[in-house]
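Colleague: structural data only, the sequence is not supplied:
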């Protein structure tokens, strides 16, 4: 019994131990970034400003910012300061493309049309797609990207309103949600799943295909330290998208 009380006492001490000052500065800055208060491209306060705000040494602030650089949340620019970093891509296959750029690279006119928009409490399917630990509000969006006069990609997207509440005020009638999210909300990790499928009746109608026609589906979820941001299913007609990756032979043992 005495041992159990001792363990509980140690646990309470650990839980109530205050954060080191550099860790608190790091947490405060990170919270502003992942909440979207400071979107990509925002210059964060100079080191001397943070030193005055927290009443600490320049070394303490520098340590906090260095950790944020390691996490890929900020970048330092010589003689300019520190800025919220734009997300970086990892490879050609895993790159998060803006569909408008894909279309214009083909030399075709681009357009986007919002088909459906719905705010709702996440159901089991929504929670599974976003991997939400509990129920919350989500924004469901469906839209069509076109290349020239031809359907190019059907977008079926969920946005977590717990992480991105500002999405409710965004106008997606012409501005593609993927482009808006890349500009407004920092992400730290993404997962891609790629599969082939036959177009069902609804997809065939939107993409102007015969029912059962081959399609390529890219399923993508992005998240940050705070939680899941969005999950999207991008469905392309089979002849409208190619995945490319470059690689080299691995080094042979000597």
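Modeller: Noted; the coordinates are in hand. Worth saying up front: this structure is predicted, and the values here are computed from it rather than measured.

Colleague: when you work out contacts or count neighbours from here on, use the C-alpha atoms and nothing else.
Modeller: Fine.

Colleague: part of a helix, is residue 113?
Modeller: No: counting by DSSP: H, G, I helix; E, B strand; the rest coil, one finds residue 113 to be strand, located in no helix.

Colleague: need the contact list for it.
Modeller: 143, 144, 145, 173, 174 (CA atoms under 8 Å, 6 or more residues apart in numbering).

Colleague: any chance of JSON lines for these, columns secondary structure?
Modeller: JSON lines is the format used below for the contacts of residue 113 (three-state DSSP):
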{"residue": "143", "secondary structure": "strand"}
{"residue": "144", "secondary structure": "strand"}
{"residue": "145", "secondary structure": "strand"}
{"residue": "173", "secondary structure": "coil"}
{"residue": "174", "secondary structure": "coil"}
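
Colleague: the nearest residue to residue 153 once chain neighbours are set aside and residue 217: what is the separation?
Modeller: Residue nearest to residue 153 in three dimensions, not counting chain neighbours: residue 236, with 4.7 Å by CA to CA, 6 or more residues apart in numbering. Noted for residue 236: a distance of 6 Å to residue 217, by CA to CA, to the nearest Å.

Colleague: got it, and residue 168?
Modeller: Distance of residue 168 to residue 217, computed by CA to CA: 26 Å.

Colleague: comparison target below:
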């Protein structure tokens, strides 16, 4: 191998190592925040401490912290350091997000798994969640979403099969239920309900946090003009998401998640 080729190979190897280290630092910090080990408002290690811990340059650490700050996960305060972001008490009219998009924005690999799947006739409780009087068949799903190896949220979902018959046979092997609905089903009205609660034993096990750890719970119901489409409850560890309000599609139909 010539000198030029050798230099290029070394450069590529160093670049790959830097990228891998950047991802490791990002994943470690994100994991500490999502798991609740670092609480909202807590100061995280300063750049010098992170440089010593990971044996890396200030530039690498700075890039990680900048990415986390841009994603709203931490707040950087000049001369004081970086702190875990506190929950926002803000209301806004927003579109329905795809969880994969949320994880992608953090620069972490995304995956999901279906934990439970049941097709049955809607119970009284199901009808109350869907806001429907019809005893239609429903598909009940429990899905866990990951940001790399850390559980990002647990999704509990009811799909009205009278409105979305195709969900009964959709395997959800390569696409999550929410993302599939976003692509398939038009909705006209959606409502969000947001609350904070401590994780019960089952939720804590699924999220890999301690029982009683603070969680943000987002519940959403979407409807067409004629019937309920889906109810979903998303349980996130920690308080890293915006508070949103009831919103309505005022022009052309949107997609249901």
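Modeller: Everything's here; your move. Source: prediction; values computed, not measured.

Colleague: any idea what the TM-score is?
Modeller: Overlay of the two chains. TM-score (TM-score structural alignment, normalised by the length of structure 1): 0.58; 154 aligned residues with a CA RMSD of 1.5 Å.

Colleague: returning to that earlier point: between residue 168 and residue 217 of structure 1, which one's more packed in?
Modeller: Legend: neighbour count by other CA atoms under 10 Å for residue 168 of structure 1 and residue 217, higher for residue 217 (23 against 14).

Colleague: so that one is in which element?
Modeller: strand 214-224 (DSSP states H and E).

Colleague: beyond that strand, next helix or strand please.
Modeller: Downstream of strand 214-224 of structure 1, the first helix or strand assigned by DSSP H and E is strand 227-237.

Colleague: may I see the buried residues of that next one?
Modeller: Buried positions in strand 227-237 of structure 1, judged by neighbour count with 16 or more other CA atoms under 10 Å: 227, 228, 229, 230, 231, 232, 233, 234, 235, 236, 237.

Colleague: that strand vs structure 2 - mean distance after superposition?
Modeller: If you overlay the two and look at strand 227-237 of structure 1, the average distance to its match in structure 2 is 0.3 Å (mean CA distance after the TM-score superposition for structure 1).

Colleague: that strand packs against which elements?
Modeller: helix 124-130, strand 150-160, strand 214-224 (3 or more CA pairs under 8 Å, 6 or more residues apart in numbering; DSSP states H and E).

Colleague: what about 6 Å?
Modeller: strand 150-160, strand 214-224 (3 or more CA pairs under 6 Å, 6 or more residues apart in numbering; DSSP states H and E).

Colleague: let's have these in TSV, adding distance to residue 103 of structure 1.
Modeller: Formatted as TSV, those follow (distance: least, CA to CA, whole Å):
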stretch	distance to residue 103 of structure 1
strand 150-160	8
strand 214-224	16
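
Colleague: out of those, which one sits most buried?
Modeller: By mean neighbour count, with neighbours taken as mean count of other CA atoms under 10 Å, strand 150-160 ranks first of those at a mean of 22.

Colleague: angle of the next helix-or-strand element following that strand against strand 227-237?
Modeller: Scanning forward in sequence from strand 150-160 of structure 1 by DSSP H and E, the next helix or strand is helix 177-184. With axes from the mean of the first three to the mean of the last three CA atoms, to 10 degrees applied, the angle from helix 177-184 of structure 1 to strand 227-237 works out at 140 degrees.

Colleague: one step back: between which two of the contacts of residue 113 of structure 1 is the distance greatest?
Modeller: Using CA to CA, the pair of the contacts of residue 113 of structure 1 lying farthest apart is 145 and 173, separated by 11.9 Å.

Colleague: returning to what we had before: just the buried residues of the contacts of residue 113 of structure 1.
Modeller: Here, 16+ other CA under 10 Å leaves 143, 144, 145 buried among the contacts of residue 113 of structure 1.

Colleague: can I get those residues in JSON lines including distance to residue 81 of structure 1?
Modeller: Formatted as JSON lines, those follow (distance: CA to CA, whole Å):
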{"residue": "143", "distance to residue 81 of structure 1": "39"}
{"residue": "144", "distance to residue 81 of structure 1": "40"}
{"residue": "145", "distance to residue 81 of structure 1": "38"}
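
Colleague: which among those gets closest to residue 106 of structure 1?
Modeller: Checking these against residue 106 of structure 1 by CA to CA gives residue 145 as the nearest, at 13.8 Å.

Colleague: show me what the closest one aligns to in structure 2.
Modeller: Matched by TM-score structural alignment, residue 145 of structure 1 corresponds to residue 145 in structure 2.

Colleague: residue contacts, that match?
Modeller: By CA atoms under 6 Å, 6 or more residues apart in numbering, the contact list for residue 145 of structure 2 reads 112, 151, 152, 153.

Colleague: not counting sequence-adjacent ones, nearest residue to it?
Modeller: Leaving out its chain neighbours, the residue that sits closest to residue 145 of structure 2 by CA to CA, 6+ apart is residue 112, at 4.4 Å.
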